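Student: Predicted coordinates and the sequence they were generated for:
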Amino acid sequence: MNVDLFDFDLPEQLIAQKPLQERTHARLFALNKTTKEMKHDTFAHFIDYLQEGDVLVLNNTRVIPARLYGKKRETGAHGECLLLRNVEEDSWEALIKPAKRFKVGTIIDFGIEESQSPLLTAVVTEEKEMGLRTLRFSYEGDFEAILNQLGEMPLPPYIKERLEDRERYQTVYAASDQAGSAAAPTAGLHFTPALLEEIKNKGVHIAYVTLHVGLGTFRPVSANTVEEHEMHSEYYHVPAETAAILNDAKSQSRRVIAVGTTSCRTLETVASKLQGEPFKEMSGSTDIFMYPGYSFKLVDALLTNFHLPKSTLVMLVSAFAGRELVIDAYEEAIREQYRFFSFGDAMFIF
């Protein structure tokens, strides 16, 4: 399947550069994949599309300030480092630019003050493809505190404006003990505590999974065909409480609604592994890649944002609703001047 089938022309001015002042003021594109009806709404009315008994599954990962700027100790050459995944203890998988300068054994210093030792030091312990490196960090004190001091929120490259409030690139339900993402699960950025409370009061069950968003979610597709693309693995966890909620919902044929492609990938990963067996607490790594032809096993409806042309995320959405319908919907959204990508508007497919 040619990657160009998932291409579309997107005016640059529709790429949202900053979050709206109020989270729920985003627009909502409602798409019925059966009737093909398209409706334009606002996210404040998202609750109107939910039914009593629905299960809304949220990814409670927390974004870390994963972008670091350092210097090669030997030469002083500058490098940009994006932390992607905690491999073990103080070792991290990272994307480094320019990668060719940073070979195995290279020492990188971060947070260098005049006449003082660096706050953070890393040594390259492994070279991987596409600029990936494994780094082993050394420091004094608390790594998370140092990262909060030195790191920047890892906004995607298409966002040029500075983010004044770091919390606007976090969901309101991001768990402090689930920090580890290099990007936000952006479909969840539209929720507020008040809206979540209204949703609960309607009789909707809210469940949480964790997927630490890394390279697998936003790595561009460089292959000519969809089938040639390889996904990078990402850590996921489904707690026992969520497994129980899912088992109860499926036994009663109630809808499971994934908030975001990351929640969707987590749920479908677990459903694929269990092959019809009851859900249970599970953790692991997933490199699941969903594109047209994939048969969904658990997710009945999907809330998501508008994604990049030719991205794996557009392919996932196309797998869920059909490629032609999704491309038609995207063209309608462009005509209607919807805001795209991380700080953009939402689409609910049911």
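Tutor: Nice, I can see it. Not measured: the values here are computed from a predicted model.
Student: can we go C-alpha only for contacts and neighbour counts from here?
Tutor: OK.
Student: residue boundaries of the helices in this protein?
Tutor: 143-150, 193-201, 215-218, 240-251, 261-274, 312-321, 323-335 (DSSP state H).
Student: would you turn those helices into JSON lines with mean neighbour count and distance to Arg73?
Tutor: Output for these, formatted as JSON lines (neighbours: other C-alpha atoms under 10 Å; distance: least, C-alpha to C-alpha, whole Å):
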{"stretch": "helix 143-150", "mean neighbour count": "14", "distance to Arg73": "17"}
{"stretch": "helix 193-201", "mean neighbour count": "14", "distance to Arg73": "46"}
{"stretch": "helix 215-218", "mean neighbour count": "20", "distance to Arg73": "27"}
{"stretch": "helix 240-251", "mean neighbour count": "16", "distance to Arg73": "46"}
{"stretch": "helix 261-274", "mean neighbour count": "21", "distance to Arg73": "37"}
{"stretch": "helix 312-321", "mean neighbour count": "22", "distance to Arg73": "37"}
{"stretch": "helix 323-335", "mean neighbour count": "17", "distance to Arg73": "48"}
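Student: ok, second structure coming up, stack it against the first:
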Amino acid sequence: MKVSEYDFYLPEELIAQHPKKNRDESRLMVVDKETGEIEHKIFKNVIDYLNPGDCLVLNNTRVLPARLIGEKENTGGKMEFLLLKRIEGDLWETLVKPGKRAKIGARFSFGEGELKAEVQDIGEDGSRIVKFEYKGIFEEVLDKLGQMPLPPYITEKLEDRERYQTVYSKEVGSAAAPTAGLHFTEELMNSMKEKGIKICFVTLHVGLGTFRPVKVENIEEHHMHSEYYTMSKETADIINETKENGGRVIAVGTTSCRTLETIGDNDGKVREQSGWTDIFMYPGYKFKVVDIQITNFHLPQSTLLMLVSAFASNDIMMNAYDIAVKEKYRFFSFGDAMIIK
């Protein structure tokens, strides 16, 4: 399969620069994965496509304010750090701009010395392994000094950084938001519970590899980034019970989907588990756990577009994307949503 099969024309003005005023009033495209039939709704209508006894699986990761602006000690040169993942303790994998100033042993300061960093090593991909120095609790220092790591295609300033968090975010550790979940409100979730729809949570900490393009022509040669996930016994029990009773499992976002399909066995059963996943789903993949997907509109030639094309089909999904462009849906992180049923 060629990466060019997952390309499409996207006018720049369709890339959403800010979230809708009300989370659940984004548009919702409804796609039938068997027939390709398409309906146009508002996100709060998503409840109409879920039945009592179904199970909604949400990713409760919380985004770190992982973008730090500081300066190089001795020279005062401005530097930008992006925290990718904690290796252990105060040792982090980071992206640094400009990288040529961040040699091993180089030291940097943030917030007038409230936080300091020293480069310990350089990764094969150019990332920097950095050790941070501070007083107090790291997360509190980061919350004070850090900025939200918005994707590069969002160029406007975000006034309220909680809008880049889901209303149910809890477990801190992501470098990007699980954006399909941004459409949910507490009111909508309560309405779902009242209808008899079960809600449970997994955690997958989203890495910036999510935004990396596929650089090989044959997609089967692409190596996926790995991300940390965890599923509790409570969530596993709810999902297994749902399956046993004939209910459907709805993955909210590709991150929830990746977690469920990593853990699921050939019978569609899941269990309490945590670890790292580099699962890569593209057409030909057989889904074991997920029955319905709720997702946003993804970048051309991205692994996320390949995942949803595996769930429906490449023809159905690329047609849906062509229609989304014609109908002027809003794309990417702050954009509109799709339910594939």
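Tutor: Right, received. Where do you want to start? It should be emphasised that the depicted structure is a prediction, and the values quoted were computed from it without experimental measurement.
Student: before we move on, the earlier item: pipe the helices of the first structure into TSV and attach distance to Phe110 of the first structure per row.
Tutor: Shown next, in TSV, are these (distance: least, C-alpha to C-alpha, whole Å):
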stretch	distance to Phe110 of the first structure
helix 143-150	8
helix 193-201	37
helix 215-218	22
helix 240-251	39
helix 261-274	31
helix 312-321	33
helix 323-335	42
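Student: centroid residue for the first structure?
Tutor: Pro185 (3.7 Å; C-alpha atoms, centre = their mean).
Student: from what I can see that one touches Ala258, true?
Tutor: No: between Pro185 of the first structure and Ala258 there is no contact under C-alpha atoms under 8 Å: 11.4 Å.
Student: Give me the nearest residue to the aligned partner of Ala321 of the first structure in the second structure, chain neighbours excluded.
Tutor: Ala321 of the first structure maps onto Ala312 in the second structure, with residues paired by TM-score structural alignment. The spatial neighbour of Ala312 of the second structure that comes closest, neighbours along the chain excluded (C-alpha to C-alpha, 6 or more residues apart in numbering), is Lys33 at 4.5 Å.
Student: Does Phe279 of the first structure touch Ile245 like I think?
Tutor: No: at 9.1 Å, Phe279 of the first structure and Ile245 do not qualify as touching, with contact defined as C-alpha under 8 Å.
Student: was I right about Lys33 of the first structure contacting Ala319?
Tutor: No: here Lys33 of the first structure lies out of contact with Ala319, judged by C-alpha under 8 Å, at a distance of 11.2 Å.
Student: hmm, back to that, contacting residues around the residue nearest to the centre of the first structure?
Tutor: Asn59, Thr61, Thr171, Val213, Gly260, Thr261, Thr262 (C-alpha atoms under 8 Å, 6 or more residues apart in numbering).
Student: out of those, which is most surrounded?
Tutor: If you count neighbours using other C-alpha atoms under 10 Å, the busiest of those is Asn59, which has 33 neighbours.
Student: show me the contacts for the counterpart of it in the second structure.
Tutor: By TM-score structural alignment, Asn59 of the first structure lines up with Asn59 in the second structure. Residues counted as contacts of Asn59 of the second structure (C-alpha under 8 Å, 6+ apart) are Ser169, Pro178, Gly181, Phe201, Val202, Thr203, Leu204, Val252, Gly253, Thr255, Ser256.
Student: at 6 Å what do you get?
Tutor: Phe201, Val202, Thr203, Ser256 (C-alpha atoms under 6 Å, 6 or more residues apart in numbering).
Student: For Leu83 of the first structure, give me its contacts.
Tutor: Contacts of Leu83 of the first structure by C-alpha under 6 Å, 6+ apart are Ala66, Ala94.
Student: Need the counterpart of it in the second structure.
Tutor: Counting by TM-score structural alignment, the partner of Leu83 of the first structure is Leu83.
Student: Could you do Tyr338 of the first structure as well?
Tutor: In the second structure, Tyr338 of the first structure lands on Tyr329 (TM-score structural alignment).
Student: how many neighbours does the residue nearest to Ala312 of the second structure have?
Tutor: Residues near Lys33 of the second structure, counting by other C-alpha under 10 Å: 19.
Student: before we move on, what about the one 5 residues further on?
Tutor: Look at Ile38 of the second structure: counted by other C-alpha under 10 Å, it has 16 neighbours.
Student: Show the contacting residues for it.
Tutor: Ile38 of the second structure neighbours (C-alpha under 6 Å, 6+ apart): Val30, Val31.
Student: How about Glu133 of the second structure?
Tutor: If you count contacts by C-alpha under 6 Å, 6+ apart, then Glu133 of the second structure has Leu115, Lys116 around it.
Student: hmm, 8 Å instead?
Tutor: Counted by C-alpha under 8 Å, 6+ apart, Glu133 of the second structure has contacts Asp90, Leu115, Lys116, Ala117.
Student: are any of the residues you listed buried, and which?
Tutor: Leu115, Lys116, Ala117 (16 or more other C-alpha atoms under 10 Å).
Student: Identify each buried residue in the lengthiest strand in the second structure, please.
Tutor: Longest strand in the second structure by number of residues (criterion: DSSP state E): strand 78-88. The neighbour-count check on strand 78-88 of the second structure (16+ other C-alpha under 10 Å) flags Met79, Glu80, Phe81, Leu82, Leu83, Leu84, Lys85 as buried.
Student: Hmm, the second one is touching Lys97, no?
Tutor: Yes: counting by C-alpha under 8 Å, Lys97 is a contact partner of Glu80 of the second structure at 5.2 Å.
Student: returning to that earlier point: restricted to strands, list the contacts of Glu133 of the second structure.
Tutor: Reading strands off the contacts of Glu133 of the second structure with DSSP E, I get Leu115, Lys116, Ala117.
Student: Enumerate every residue touching the closest residue to the first one other than its chain neighbours.
Tutor: What it means is Leu115 of the second structure. Counting by C-alpha to C-alpha, 6+ apart, Tyr134 is the residue found nearest to Leu115 of the second structure once chain neighbours are left out, at 5.0 Å. Neighbouring residues of Tyr134 of the second structure by C-alpha under 8 Å, 6+ apart: Glu114, Leu115, Lys116, Val141.
Student: at 10 Å instead, please
Tutor: Neighbour list for Tyr134 of the second structure: Asp90, Gly113, Glu114, Leu115, Lys116, Ala117, Val141 [criterion: C-alpha atoms under 10 Å, 6 or more residues apart in numbering].
Student: Tally up the residues packed near the equivalent of Glu159 of the second structure over in the first structure, please.
Tutor: Using TM-score structural alignment as the criterion, Glu159 of the second structure maps onto Glu164 of the first structure. Glu164 of the first structure has 8 neighbours, counted by other C-alpha under 10 Å.
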